[in-house]
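Peer 1: Sequence and predicted structure below; questions after.
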Amino acid sequence: MAQLFIDLGKLNYNIHYVDNLCDQKGLELIAVVKGCFAYMPIIETFQNAGIKIFGISNPSVVIKNLHYMNHRPMMIAVPSARESDIVTRCFKSSLNSEITTIQALGLASDKNNCYHEIILMVDNGDLREGVMPEDVLNTVRKILKIRSKRLKFCGLGANLGCCSGTLPDKQNLNLLQELALDVEKKLGCEIKTVSMGGSVLLEWMKNNDLPSKINQVRMGEAILLGNIPTVNKKHEDLFSDVFTFIGEILEIKEKPSVPSGRQGLDAFGRVPQFKDRGIRRRAILNFGYSNTEPSGLTSRVKGIEIINSNSDYAIADVTDCKERLSVGDILEFDLNYSAMMRVFLSPYTEYIHISSEHEH
């Protein structure tokens, strides 16, 4: 069975580093744990490090784990109106962009006697969820007219880097600040929270201050993987090996690099592409798509490249590897975000916890 080693000590270091940076900048950190599906030992590590609020996108994850959490989390995916009952019971707040959904949340919050906070999402260029900037004032007016004793409009939010790869700059960061000030001035409504999402912000925050109205950031990948997404860059001050994916060599043989005979589609309906590189040394590994996203793995041993996969196996070209590899050898891999998500969705991978010590 494939294995995932989780170094909770390195995770603890990453949490403290990012949280301390946020403290220095006057920012509340929402720890986004959708990538690990709120895996409880990871949740406990965050909470022991002082993190209060988690960002979670799936209500079913919260239903299963809410009794372990010290506070109700934030729903960081736009909910549907049909989810309003469970969302108001399980989440302290949610990100929203549709007035009909917000109205449903108002009815549900009163019915369930649960206070629920609304953050109106603004599309600031990443073309993900959110109202267009010119529609913010009118949408806030409609939210404020909702008759609910337990629903509260608390602020504005936006995302960067998650969908279209939009990078932070002065223009898209200042936009949210200007909109918040405009709402306060014209509607007399206090904007308690201005929330920005995306680990890509971490690189910006090292050398720049965020606009003064932005007081909350939502980050996950940088803490879990030590990676700055969108620019795909390892952060120099964070551990990028919190997770180690372990695979075993089941077969190793020299074979042609191009199959013989006519080819159709592969097991997933794709058209395979092959480059004739002659006879190559190939290793079959004990994991596939049922365990992770094989293409999102990078071997820690140079000269090993995953070239094909099915549900049960990954096939690696090991011709250029300087080490002498044999059947039964164990290989270590780093994971990207997609590979990490697939691992935590898989029931076929064993999780092993270690706890190295690192000062923060």
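Peer 2: Thanks, I have it.
Peer 1: contacts, neighbours, all on C-alpha from now
Peer 2: OK.
Peer 1: Mind listing what's buried along stretch 130-140?
Peer 2: Across stretch 130-140, burial judged by 16 or more other CA atoms under 10 Å covers 130-131, 136-137, 140.
Peer 1: JSON lines for those residues, including distance to Ile118 and secondary structure?
Peer 2: Shown next, in JSON lines, are these (distance: CA to CA, whole Å; DSSP: H, G, I helix; E, B strand; the rest coil):
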{"residue": "Gly130", "distance to Ile118": "13", "secondary structure": "coil"}
{"residue": "Val131", "distance to Ile118": "14", "secondary structure": "strand"}
{"residue": "Val136", "distance to Ile118": "14", "secondary structure": "helix"}
{"residue": "Leu137", "distance to Ile118": "15", "secondary structure": "helix"}
{"residue": "Val140", "distance to Ile118": "10", "secondary structure": "helix"}
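Peer 1: Between these, which sits nearest Ile30?
Peer 2: Checking the buried residues of stretch 130-140 against Ile30 with CA to CA, the nearest one is Gly130 at 19.0 Å.
Peer 1: Give me the neighbour count for Phe243.
Peer 2: Other residues near Phe243 come to 25 when the count uses other CA atoms under 10 Å.
Peer 1: can you check Ile191 too?
Peer 2: 17.
Peer 1: what kind of secondary structure is the residue nearest to it when sequence neighbours are not counted in?
Peer 2: Nearest non-adjacent residue to Ile191, counting by CA to CA, 6 or more residues apart in numbering: Gly155, 4.8 Å away. Recorded secondary structure, Gly155: strand (DSSP: H, G, I helix; E, B strand; the rest coil).
Peer 1: give me the number of residues near Gly155?
Peer 2: Close neighbours of Gly155, defined as other CA under 10 Å, add up to 21.
Peer 1: so it makes contact with Met196?
Peer 2: No. Contact criterion CA atoms under 8 Å: Gly155 and Met196 do not qualify, at 11.1 Å.
Peer 1: any idea how far Asn227 is from Cys162?
Peer 2: Distance of Asn227 to Cys162, computed by CA to CA, to the nearest Å: 13 Å.
Peer 1: How about Gln171?
Peer 2: Applying CA to CA to Gln171 and Cys162 gives a distance of 18 Å.
Peer 1: Between those two, which has more neighbouring residues?
Peer 2: Taking neighbours as other CA under 10 Å, Gln171 and Cys162 compare with Cys162 leading, 17 against 9.
Peer 1: ranges for the helices of the stretch 151-300 of the chain?
Peer 2: Secondary structure of the stretch 151-300 of the chain (DSSP state H, counting those that start in this stretch): helices located at 170-187, 201-207, 221-225.
Peer 1: before we go on, here's another structure to hold up against the first:
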Amino acid sequence: MYMPVLEINLRKLEENARTEKALLASSGIEVMAVNKVFDGCVETAQAVFNGGITVIAESRTYNLKKIRETGCTTCLLRSPCLSEIEDVVRYADISLNSEPVVLRALSHEAQRQGKTHQVLLMVDMGDLREGIWFSEYQRILETITLIADLPALELYGLGTNFNCYGTVLPTVKNGEDFLALAARLEADSGIPVRRLSAGNCTSYHLLDKGIWPHGLNHLRIGGLHEFGIEYVDMKYLNEFHHSSKPVDKACSDMYILEAEIIELNSKRPYRLGNWASMPFCKVKPLSIMARADAHCWRLGARMCRRITVCRAMTLSLS
């Protein structure tokens, strides 16, 4: 039976990573490479590592286990579950956190394993992803103090998210608010905050415009080196390998998908007719459940793509 094949040009990926690191370093910004779109592919992680980015992030612990063989520093790009603390400490050097109960569990397990685990303390500046809400200053102060006090934990930095769950764009205003919060925390706690991790590749938009708030010195980036695209204005960046095809297709000549076409039709972008209830999406009375449903939708879509597209992968060094 014929299987679809995704071919990835590792040389171009490595060169994009090298370009990205140099571009951000020229503005005093450290970069953490996100590899999750490749689902823990060791070869892509190795290409990015060879390009000079030494910290690589994944959203699954079993993928962190795989990419450790590259020699990179690993980061779990989400808040850990209590049920996976042992694996988080074993396979992740860094993780994103905000909950005291999880921090205490990480501390206990890190002591048991004889390790020091680094924590990126997350603050929600409005996007509604993980983190303590920015106006709850006392909670943030207590949590950063807890990290400093707990044995076997070390503060990696202060982080936030933009244009992720809530599609809130990074701006000069929310960037400067994040800077002010960090400065106040340092003054009140006496704890140095060495990294201000100000989001993902959409935050590069401010740098591209020349309006980056000075002092934000860290980003967690995947799409920039994977596609060479600035995602807010949706344009290709000349320094990167990318495609000359329409930018709204977000494609790149680093990737070739070979597959049999089984149906080819042009259809309207919306459904026609009366709607039945949708699987995986029941109406919940509580807003907290709506977020869980949204994650189910994304997970379901990701699983479908993996089943139908990513059965095989060819890695090209050309």
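Peer 2: It's in. Just so we're clear, the structure is a prediction, and the values are computed from it rather than from any experiment.
Peer 1: which residues does the closest residue to His117 of the second structure other than its chain neighbours contact?
Peer 2: Excluding the flanking residues, the one nearest His117 of the second structure by CA to CA, 6+ apart is Leu153, at 5.0 Å. With contact taken as CA atoms under 8 Å, 6 or more residues apart in numbering, Leu153 of the second structure is in contact with 106-107, 110, 116-119, 147.
Peer 1: Quick one: map Leu153 of the second structure onto the first structure.
Peer 2: Superposed on the first structure with TM-score structural alignment, Leu153 of the second structure falls opposite Leu151.
Peer 1: mind checking how far that match is from Met75 of the first structure?
Peer 2: From Leu151 of the first structure across to Met75 of the first structure, the span is 15 Å (CA to CA).
Peer 1: likewise Ser346 of the first structure?
Peer 2: 23 Å.
Peer 1: Which one of the two is surrounded by more residues?
Peer 2: Shown here are Ser346 of the first structure and Met75; by other CA under 10 Å, Met75 has more neighbours (24 against 13).
Peer 1: Looks like the more buried one contacts Phe91 (just checking).
Peer 2: Yes. Using CA under 8 Å, Met75 of the first structure is in contact with Phe91, at 6.2 Å.
Peer 1: and Lys267 of the second structure, how many neighbours does it have?
Peer 2: Other residues close to Lys267 of the second structure by other CA under 10 Å number 7.
Peer 1: what's it in contact with, if anything?
Peer 2: Counting by CA under 8 Å, 6+ apart, Lys267 of the second structure has no contacts.
Peer 1: can you pull the contacts of Pro133 of the first structure?
Peer 2: With CA under 8 Å, 6+ apart, Pro133 of the first structure has these contacts: 122-124, 179.
Peer 1: Out of those residues, grab the one that's most surrounded.
Peer 2: The most neighbours of any of those, using other CA under 10 Å, belong to Val122, which has 27 neighbours.
Peer 1: May I ask you to confirm that it is in contact with Leu156?
Peer 2: Yes. Here Val122 of the first structure reaches Leu156: they are 6.9 Å apart, a contact under CA under 8 Å.
Peer 1: Mutual contacts of the two, please.
Peer 2: Residues touching both Val122 of the first structure and Leu156 (CA under 8 Å, 6+ apart): Leu176.
Peer 1: how about the strands of the second structure, start to end?
Peer 2: Taking DSSP state E, the strands of the second structure run over residues 5-9, 30-34, 55-58, 73-76, 94-97, 117-124, 132-133, 153-159, 196-197, 218-221, 229-230, 235-236, 255-258, 312-316.
Peer 1: Just put those strands in TSV and tack on distance to Asp208 of the second structure.
Peer 2: Compiled in TSV, those are given as follows (distance: least, CA to CA, whole Å):
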stretch	distance to Asp208 of the second structure
strand 5-9	26
strand 30-34	16
strand 55-58	23
strand 73-76	26
strand 94-97	27
strand 117-124	24
strand 132-133	28
strand 153-159	21
strand 196-197	17
strand 218-221	14
strand 229-230	8
strand 235-236	11
strand 255-258	25
strand 312-316	31
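Peer 1: Tell me who's in contact with the aligned residue in the first structure for Asn35 of the second structure.
Peer 2: Residue pairing (TM-score structural alignment): Asn35 of the second structure is matched to Val33 of the first structure. Contact analysis of Val33 of the first structure by CA under 8 Å, 6+ apart lists 43, 54-56, 220.
Peer 1: how do those look in the second structure, which are kept?
Peer 2: Shared with the second structure under both residues aligned by TM-score structural alignment, their matches' CA atoms under 8 Å, the contacts from the contacts of Val33 of the first structure are 43, 54-56, 220.
Peer 1: Throw those residues into TSV and include distance to Glu254 of the first structure and neighbour count, thanks.
Peer 2: Formatted as TSV, these follow (distance: CA to CA, whole Å; neighbours: other CA atoms under 10 Å):
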residue	distance to Glu254 of the first structure	neighbour count
Ile43	45	20
Phe54	49	28
Gly55	47	24
Ile56	46	25
Gly220	41	24
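Peer 1: Taking the residues you listed, tell me the two that lie furthest apart.
Peer 2: The most widely separated members of those, counting by CA to CA, are Ile43 and Gly220 (12.1 Å).
Peer 1: average offset between stretch 5-14 of the second structure and the first structure?
Peer 2: Superposing on the first structure and averaging over aligned pairs (mean CA distance after the TM-score superposition for the first structure), stretch 5-14 of the second structure comes out at 1.6 Å.
Peer 1: The helices of the stretch 151-300 of the first structure: which one's closest to Ala339 of the first structure?
Peer 2: The nearest among the helices of the stretch 151-300 of the first structure, by CA to CA, is helix 221-225 at 11.1 Å.
Peer 1: Can you check which part of the second structure the closest one sits on?
Peer 2: Counting by TM-score structural alignment, helix 221-225 of the first structure corresponds to residues 223-227.
Peer 1: Next, count neighbours for the nearest residue to Gly126 of the second structure once chain neighbours are set aside.
Peer 2: Leaving aside its sequence neighbours, Gly126 of the second structure sits nearest to Val168 (CA to CA, 6+ apart; 6.9 Å). Val168 of the second structure sits with 15 neighbouring residues when counted by other CA under 10 Å.
Peer 1: do you know how far the aligned residue in the first structure for Val168 of the second structure is from Ile118 of the first structure?
Peer 2: Matched across to the first structure, Val168 of the second structure falls on Thr166, judged by TM-score structural alignment. Distance, Thr166 of the first structure to Ile118 of the first structure, by CA to CA: 24 Å.
Peer 1: same thing with Asp317 of the first structure?
Peer 2: If you measure Asp317 of the first structure against Ile118 of the first structure using CA to CA, the figure is 50 Å.
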